[in-house]
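> coordinates only, sequence not included:
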């Protein structure tokens, strides 16, 4: 999700949800690798082949790089990333109420493949072609690059909606963003977009965003950290506990 900015001295220290993401993520690379025949046709995943790390085959030549770029472009032709239209009740297989989100001022950014995953078989075909004509490292590179472009396209839509500020932080979780060389490529893309003066201070990759966030909240609630430099709260601001207590009374 995307939350609004909160001035450090705001009486109400809580941000509002101004954006949300929905749709497909790991299903995209899974569809590509299912075309190889190396994983189960219905339940196989990219992790079944690559694990958490990339399969490398040395440096790619210029011709191989061109092949990878062409394959990535073909995959992305089927991947639909945009603000979910109000009339849609599903986007990427996920039930949504886009009209209510729109009326509530929440930008719902969706990722689909065709319409409600209708083009996933096209990705399976591309995966089969890669496995037949190219190497496993090429397949790995295509998967990493496709997922990277998905992540950056999601960010681009958020930027177009004015939802990414200079003091924003961007967090990535899930295998579609943190496995292989995806973090490296995603960080490169964010750096190229000049969204932040120092991207390393604004981008984080975590294995489980929900669990990590809950752990940080638990630490903040247990007063771990310092009042002037707490774990949690508003970026650059002091502990917000006193304001939370005041609002709760």
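Perfect, thanks for sending it. Computed from a predicted model, the values in this text were never measured in an experiment.
> for the rest of this, base every contact and every neighbour count on C-alpha atoms.
Will do.
> can you tell me how far residue 145 sits from residue 39?
20 Å (C-alpha to C-alpha, to the nearest Å).
> which of the two has more neighbours?
Taking other C-alpha atoms under 10 Å, residue 145 and residue 39 do not tie; residue 145 has more neighbours (21 against 17).
> chain neighbours aside, what residue packs nearest to the more buried one?
Closest residue to residue 145 apart from its sequence neighbours, by C-alpha to C-alpha, 6 or more residues apart in numbering: residue 72 at 6.6 Å.
> how many residues are close by the one you found?
A total of 20 residues lie near residue 72 under the criterion other C-alpha under 10 Å.
> contacts for the helix or strand harbouring it, please.
Assigned by DSSP states H and E, residue 72 belongs to helix 62-76. For helix 62-76, contacts defined as C-alpha atoms under 8 Å, 6 or more residues apart in numbering pick out 123, 126, 138, 141, 142, 145, 146, 149, 150.
> which pair of those spans the longest distance?
Spatially, the most separated pair among the contacts of helix 62-76 is 138 and 150, at 18.2 Å (C-alpha to C-alpha).
> circling back to that earlier point, tell me the one among the contacts of helix 62-76 nearest to residue 174.
residue 150 (13.2 Å).
> my guess is residue 186 contacts residue 153. True?
No - here residue 186 does not reach residue 153: they are 10.5 Å apart, not a contact under C-alpha atoms under 8 Å.
> identify each buried residue in the top helix by length along the chain, please.
The residue-count maximum for a helix in the chain (DSSP state H) belongs to helix 136-160. Within helix 136-160, the residues that count as buried by 16 or more other C-alpha atoms under 10 Å are 136-158.
> can you check stretch 67-74 too?
67, 68, 69, 71, 72, 73.
> JSON lines for those residues, including distance to residue 48?
Supplementary listing: the buried residues of stretch 67-74 in JSON lines, determined by distance: C-alpha to C-alpha, whole Å:
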{"residue": "67", "distance to residue 48": "24"}
{"residue": "68", "distance to residue 48": "21"}
{"residue": "69", "distance to residue 48": "24"}
{"residue": "71", "distance to residue 48": "21"}
{"residue": "72", "distance to residue 48": "21"}
{"residue": "73", "distance to residue 48": "24"}
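> pasting the second one now:
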């Protein structure tokens, strides 16, 4: 930091990729004109996807349109509902899981919530599910309330049923097997004749063998989403990279620099936003069962915070927070089901964040939040939440470096409510800038990941503006075709 920066207390400025809003009718109505004298610009084609996500705190349907010439994505609509408002299971309905806060879920209740959320989102942005919508991807952050990693897959099925109830055709939820199965306007943008989808998403393959952790898909999507979101910035967030998703629970990946496909050599899991939620509940200003830190946040209040006291409070809170490499003798860490033996066989290091043992000290964290609120007030409590999240990031990365799983030159990407709100981007950047040259914060990483996964599943890359591959490198299409024996390889 320069001398003048120190005087004026100005640290490095975080790079934040915010969702750019758009209207499908306006975007598609823009006619391509000459880019320069004698040069005609290619007409823009937009790929419209819906990301349906059931999280511990919120349930969302996010509709996005991606320009297939530039890989730039536009937010058409984001419909958000509080998961705590899902109806209770009716008599005779089987409860197959629950959120991290104990909200019970039945297949029928999830199906209804998803159906209503999807239809509302499409209606608000005037996207016709038959004519305009190209693909729907389902995902969930609710992995803690299941007995095994396999059982968490039942929730994905319930999400699919909700989409079907909303009259989304099954063909829009599974990859095309040939170009002829795609709408005519998209066929020229697909490379299905050259290479089929082989499981790699933006040039990263998941761990081999059995599922290692219940939130594996979430980690895959957020990593891909941060790559797509970074296209709005100057940050080259390609392999090697590290991703962290701070939703209610923690997800993310550590990716190496192998070519053409990189490997997942580390997974993050456990508790994240739940930590801040517990401290916030201690204030008594939000519901102690279903409240979230989001309910409490205020920019105005933050201006009155005592940040030095907040740092001290955060260190006190971290005495209850357990961050480490996941041991081999557990089936859960931070309430998330996992398989340490499968992870070891796959060469994947699991790094977790817990409060006590599987969240058994969350109540103590809530009591600590009450003490902070009573002694320091709301503004300093809110600042404490920022420092708590920052310290979680720092400790997670410290473990990863100690385990020697982060490749030199890796870029760092962060998404999720407990990682990008308030002063967190600034504080996190200050704490990691000596370890990472490239750091980017991305809104709606999971939804962006769904948008790019849909494209990967239908081989709709942008070779001139590659999202996959290595930092500073070219498109890896030719290498992929050679490896897989594709047409023209």
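It's in. From a predicted model like this one, the values you see are computed outputs, not experimental measurements.
> give me the TM-score for this pair.
The TM-score (TM-score structural alignment, normalised by the length of the first structure) is 0.85; 231 aligned residues with a C-alpha RMSD of 2.1 Å.
> equivalent range in the second structure for the longest helix of the first structure?
Counting by TM-score structural alignment, helix 136-160 of the first structure falls onto residues 378-402 of the second structure.
> and residue 159 of the second structure, what does it touch?
Residue 159 of the second structure neighbours (C-alpha under 8 Å, 6+ apart): 52, 54, 110, 111, 114, 138, 139.
> also residue 166 of the first structure?
Going by C-alpha under 8 Å, 6+ apart, residue 166 of the first structure touches 195, 196.
> change it to 6 Å
Shown in contact with residue 166 of the first structure (C-alpha atoms under 6 Å, 6 or more residues apart in numbering): residue 196.
> burial count for the closest residue to residue 77 of the second structure other than its chain neighbours?
Nearest residue to residue 77 of the second structure in three dimensions, chain neighbours excluded: residue 63, at 5.2 Å (C-alpha to C-alpha, 6+ apart). A total of 27 residues lie near residue 63 of the second structure under the criterion other C-alpha under 10 Å.
> I'd assumed residue 63 of the second structure was in a strand, is it?
Yes - assigned with DSSP: H, G, I helix; E, B strand; the rest coil, residue 63 of the second structure falls within a strand.
> what's the helix or strand for the residue mapped onto residue 21 of the first structure from the second structure?
Aligned counterpart of residue 21 of the first structure in the second structure: residue 268 (TM-score structural alignment). Assigned by DSSP H and E, residue 268 of the second structure belongs to strand 262-271.
> mean per-residue distance, the helix or strand following that strand versus the first structure.
Where DSSP H and E defines the elements, the next helix or strand beyond strand 262-271 of the second structure is helix 273-281. Average distance, helix 273-281 of the second structure versus aligned residues of the first structure after superposition (mean C-alpha distance after the TM-score superposition for the first structure): 0.4 Å.
> count of residues packed around the residue nearest to residue 161 of the first structure when sequence neighbours are not counted?
In this structure, residue 161 of the first structure finds its nearest non-sequential neighbour in residue 107, 7.8 Å apart by C-alpha to C-alpha, 6+ apart. Neighbour count of residue 107 of the first structure, defined by other C-alpha under 10 Å: 24.
> verify the stated contact: residue 107 of the first structure with residue 19.
Yes - at 4.3 Å, residue 107 of the first structure counts as touching residue 19 under the criterion of C-alpha atoms under 6 Å.
> the helix holding residue 72 of the first structure: how far from the chain's middle?
Relative to its chain's centre, helix 62-76 of the first structure lies at 21 Å (C-alpha atoms, centre = their mean, to the nearest Å).
> same thing with stretch 399-408 of the second structure?
With C-alpha atoms, centre = their mean, you get 21 Å for stretch 399-408 of the second structure.
> ok, stretch 429-438 of the second structure next?
Centre to centre, stretch against its chain (C-alpha atoms, centre = their mean), the figure for stretch 429-438 of the second structure is 20 Å.
> hmm, back to that, how about the contacts made by the residue nearest to residue 77 of the second structure?
49, 50, 76, 77 are the contacts of residue 63 of the second structure under C-alpha under 6 Å, 6+ apart.
> can you tell me, leaving aside adjacent residues, what's nearest to residue 212 of the first structure?
residue 206 (7.6 Å).
> thinking again about what came up before, what does the residue nearest to residue 145 of the first structure align to in the second structure?
Alignment note: residue 72 of the first structure maps to residue 314 in the second structure; criterion TM-score structural alignment.
> need the counterpart of residue 296 of the second structure in the first structure.
Per TM-score structural alignment, residue 296 of the second structure is aligned with residue 49.
> now do residue 337 of the second structure
Aligned partner of residue 337 of the second structure by TM-score structural alignment: residue 95.
> the strands in the first structure, which residues?
2-3, 17-23, 79-83, 90-91, 94-95, 107-113, 170-173, 203-206, 225-226, 229-230 (DSSP state E).
> could I get those as a markdown table with distance to residue 45 of the first structure?
What follows is the strands of the first structure, written out as a markdown table (distance: least, C-alpha to C-alpha, whole Å):
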| stretch | distance to residue 45 of the first structure |
| --- | --- |
| strand 2-3 | 28 |
| strand 17-23 | 17 |
| strand 79-83 | 18 |
| strand 90-91 | 21 |
| strand 94-95 | 19 |
| strand 107-113 | 17 |
| strand 170-173 | 17 |
| strand 203-206 | 20 |
| strand 225-226 | 39 |
| strand 229-230 | 39 |
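> tell me which of those is the most buried.
Across the strands of the first structure, averaging neighbours per residue (mean count of other C-alpha atoms under 10 Å) puts strand 107-113 on top, at a mean of 25.
> how much does that strand stray from the second structure?
Strand 107-113 of the first structure versus its aligned partner: 0.3 Å mean (mean C-alpha distance after the TM-score superposition for the first structure).
> specify, as a residue range, where that strand falls in the second structure.
Using TM-score structural alignment, strand 107-113 of the first structure lines up with residues 349-355 of the second structure.
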